[in-house]
Structures are given as C-alpha cells and as structure tokens.
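S.K.: curious how this folds, go ahead:
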Amino acid sequence: MEKTELFVRIPKERIGVLIGQDGRIKREIESRTGTRLLIDSETGEVTIEVAENPLGGLQALEVVKAIGRGFSPERAFRLFEEDQYLDIIEIKDFVGDSEKAMQRMRGRVIGESGKMRRTIEQMTGAYVSVFGKTVSIIGDPEQIRTARTAIQMLLSGSEHSSVYRFLEREKAKKKNVIFPRMGVGRE
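M.R.: All right, here's what the predicted structure looks like:
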C-alpha cells in the first residue's frame, strides 16, 4: 500500500516539546495515530507519513499543529478524543502587521496574570493558547464557537467586562438547555 505524506511547519522553539523527553511525545503521537513523524529540527518542518489510517494522519497533523501553536502535549492530546477540534485565530486579521498592536492584543486575550484566558477556559470548557501571532482554541464545536466569539470581542476592542457578561450569558444558556426549569419555586 502506498504511503501518504502530510507536511506542516512549526516554530523551531516548539520542536523540543513535540519530541518530548527521550522522544516520548513523538512516540505517543505515532502509536496513537499509526503514523510516522519525520522532524527536521533545523527548519521546523514535520513530515507525517500515513500508512493505513487517513484519519490517524489528520489527527497527528492537528496535534502537531496544536503543539506548534503553544499547547502542552497533554492539552493537545485532547484532539485524539471524538468531536474535538483545533481552531486558530490570526491576530493580524484584527490589527494588521504592527508588532506593538499585536503585543497589546495578546495582552488583552491573556489578561492580567492570565486571568482573561483562564476565565475563557473555565466558562467554555475549551483550551486557549496565545502564541506568536495567533490565538488557538481546542474544544468541541460549541466550546470553540463561544471561546472564538469572546476572543474576537477582545481583539475587536470590547471591554473585558462585556466579554465576561457574554460568557456568563452563554454559560447560563447552556445550563438552561441541560437543566431547564421544572417549575421549581412555583406554587
């Protein structure tokens, strides 16, 4: 059977994380997906050789991309679960190529001492990573939709308080879908 190859480039400083101590992370990705990773540590290029399972190749690609976008391997491995996806938002789409503006926007998404990023994660259940010129999200489609909207609000200049209110409303909506009021407190 012929092999398929997928290619992705990740930042050189993330290669060590992708390989892991004694190659542990690389081996785990390979064994969980039935692929072989060929990593060029000079260029940051990763070739994913897919033997049988094309889905495994796509999973490996997404996990490698997530690690390249700043997620820890443990968080990136969430992509092996069913109905979990990676979404990447380009900060420059909101502020152009100005490095100063990009740095300010990264700071807005992260918040003071990481509070905003943590709040988005806690309120949506998604994982969020701010790395380089991107903000990345791992979660199910609903978690990604809510987290993406909150992040886009921040990148578009919304006040942090408006984003908190949005997240509270979304969480309340979700709670009402799961546990609709059953006439509690009515006589």
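
S.K.: C-alpha from now on. contacts and neighbour counts both.
M.R.: OK.

S.K.: what residue lies at the spatial centre of this protein?
M.R.: residue 137 (2.8 Å; C-alpha atoms, centre = their mean).

S.K.: I figured it was touching residue 128, is that so?
M.R.: Yes. Counting by C-alpha atoms under 8 Å, residue 128 is a contact partner of residue 137 at 4.6 Å.

S.K.: list the contacts for residue 171?
M.R.: Neighbour list for residue 171: 123-124 [criterion: C-alpha atoms under 8 Å, 6 or more residues apart in numbering].

S.K.: in the chain, which spans are helices?
M.R.: 15-19, 24-33, 54-68, 73-76, 92-95, 99-110, 115-124, 141-155, 160-178 (DSSP state H).

S.K.: mind putting these into JSON lines with distance to residue 5?
M.R.: JSON lines is the format used below for these (distance: least, C-alpha to C-alpha, whole Å):
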{"stretch": "helix 15-19", "distance to residue 5": "18"}
{"stretch": "helix 24-33", "distance to residue 5": "14"}
{"stretch": "helix 54-68", "distance to residue 5": "8"}
{"stretch": "helix 73-76", "distance to residue 5": "21"}
{"stretch": "helix 92-95", "distance to residue 5": "30"}
{"stretch": "helix 99-110", "distance to residue 5": "34"}
{"stretch": "helix 115-124", "distance to residue 5": "34"}
{"stretch": "helix 141-155", "distance to residue 5": "27"}
{"stretch": "helix 160-178", "distance to residue 5": "40"}
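
S.K.: to check against the first, give me the structure of this:
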Amino acid sequence: MIILFTTVEDEKLEVVKKIIEKLEQFTDTKIMYDERTKTFNILPKGQNQYEALKAVSVIRAIGLGFDEQSAFRLLSDEYILDVIDLKTLIGSNPDAIRRVKGRIIGEGGKAKRIIQEYTGVDISIYGHYIGIIGPYDQVQIARKAIELLIDGKEHSSVYKFLDKAEKDLIIYKTSKLGRKGINEIKGNR
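M.R.: Prediction:
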C-alpha cells in the first residue's frame, strides 16, 4: 500500500484542515495530519492511487494560496497544477524575488489579470512560488508568459505573445475537434 504525503506552510494549515473531510469524500482517500512531521499523509481507500495524487494536488494548491474553489478544480482530469519556484530561476535574493513578483503581478494587478483572462487559468503568487491551475494547454501558455516576464521581457511583448498563443490554440482546437472545438473554446460544452 502506498501512502502519499505533502506539507503546507503553517499559516495555511487550518485552511487545509477545514477541507479534509470534503476532500476525502471526493477522492475516496483517508487524509491524516502528522503533528510531529507536519505532513499530510494521504492513503487511497481503494486501488485507485490516482485519486490520492489529486488529493495531494488540492492540498498543495491551497498551500500555495489558491482558494478552495480553484483548488478543487484539480479533481477534474482536465485540470493540472503547475508551480514555478522563483528561487530556482533567479536565486534567493529577496529584492530580486520581490521585483520579479511585481513584474508578474503588474501595476494594480494588470499583468496577472491579463494572463488569467487570455488563458483562463487561475494564478496564485505566494512566497517565492507562482502556482497555475487550469487545463494543460492553457497552463503551458500562462507559464511561458510568466517566464517571459521573469526573463525581463516588456509587458507589451508578453501580451502580444498571449494574443498569438490564444489564436494558435483556437486554430489548433478547431482543426482537431471541428465544431466541438469551437464550442469548447467558447465555453459552450
């Protein structure tokens, strides 16, 4: 039997504990918190370990600052969680991390909001992590846009990238899925 585990920051601990029962029901898992090691242990009740992996993703998402509604989207097979660790990309200098986070957020939250609107993803900026939740293709586009900002590209260049990526994704989906792809893109499932 496999037991999965994950941790969250102390300030997110109570938030996670509040959703444990609901998460156990949705994922057919048993989730226990170990006070000594400060870890959540996730045990699949049946043979489906994939559901336990989903539970880990939901807990990680909440630990990264996502709200419950966004985190629970990860229970769908259509959604993934992608995490960018700024420390691995730019080092641990607090001023550099603060500057890059400011570029990703943008003035008044504009850059973050535009990335979310173009891609349909949810983005959380927490500590030195950037979390992205959404469908795989859209998450990859959002990640690339964020990486461009991290690399110092102008915001206008990133917005042009998003515009082109959105058009390319529409063309791809319509060519692969026909009319169904068009409806999926528009949200008319």
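
S.K.: picking that back up, OK, contacts around the residue nearest to the centre of structure 1?
M.R.: 86-88, 126-129, 144, 147-148.

S.K.: so what does it match up with in structure 2?
M.R.: Here residue 137 of structure 1 is matched to residue 132 in structure 2, going by TM-score structural alignment.

S.K.: please identify the most buried of the helices of structure 1.
M.R.: helix 54-68 (a mean of 22; mean count of other C-alpha atoms under 10 Å).

S.K.: quick one, which of the helices of structure 1 is nearest to residue 4 of structure 1?
M.R.: helix 54-68 (8.2 Å; C-alpha to C-alpha).

S.K.: ok, now how distant is the match of residue 137 of structure 1 from residue 45 of structure 2?
M.R.: 28 Å (C-alpha to C-alpha, to the nearest Å).

S.K.: tell me the contacts of the aligned residue in structure 2 for residue 101 of structure 1?
M.R.: Residue correspondence to structure 2 (TM-score structural alignment): residue 101 of structure 1 is matched to residue 96. Counting by C-alpha under 8 Å, 6+ apart, residue 96 of structure 2 makes contact with residue 90.

S.K.: what about residue 96 of structure 2, distance to residue 106 of structure 2?
M.R.: Distance from residue 96 of structure 2 to residue 106 of structure 2, by C-alpha to C-alpha: 15 Å.

S.K.: just to revisit the earlier point, which one of the helices of structure 1 lies nearest to residue 44 of structure 1?
M.R.: Nearest of the helices of structure 1 (C-alpha to C-alpha): helix 15-19, 6.7 Å.

S.K.: packing partners of that closest one?
M.R.: helix 24-33, helix 54-68 (3 or more C-alpha pairs under 8 Å, 6 or more residues apart in numbering; DSSP states H and E).

S.K.: quick one: it aligns where in structure 2?
M.R.: The aligned range for helix 15-19 of structure 1 is 13-17, by TM-score structural alignment.

S.K.: mean deviation of that stretch from structure 1?
M.R.: Averaged over the aligned pairs, stretch 13-17 of structure 2 sits 1.5 Å from structure 1 after superposition, using mean C-alpha distance after the TM-score superposition for structure 1.

S.K.: what's in contact with that stretch?
M.R.: Residues contacting stretch 13-17 of structure 2 (C-alpha under 8 Å, 6+ apart): 59, 62-63.

S.K.: hmm, try it at 7 Å
M.R.: Stretch 13-17 of structure 2 has contacts (C-alpha atoms under 7 Å, 6 or more residues apart in numbering) with 59, 62.

S.K.: residues near the aligned residue in structure 2 for residue 4 of structure 1, how many?
M.R.: Residue pairing (TM-score structural alignment): residue 4 of structure 1 is matched to residue 2 of structure 2. Residue 2 of structure 2 sits with 10 neighbouring residues when counted by other C-alpha atoms under 10 Å.

S.K.: from residue 106 of structure 2, how far out is residue 2 of structure 2?
M.R.: 43 Å.
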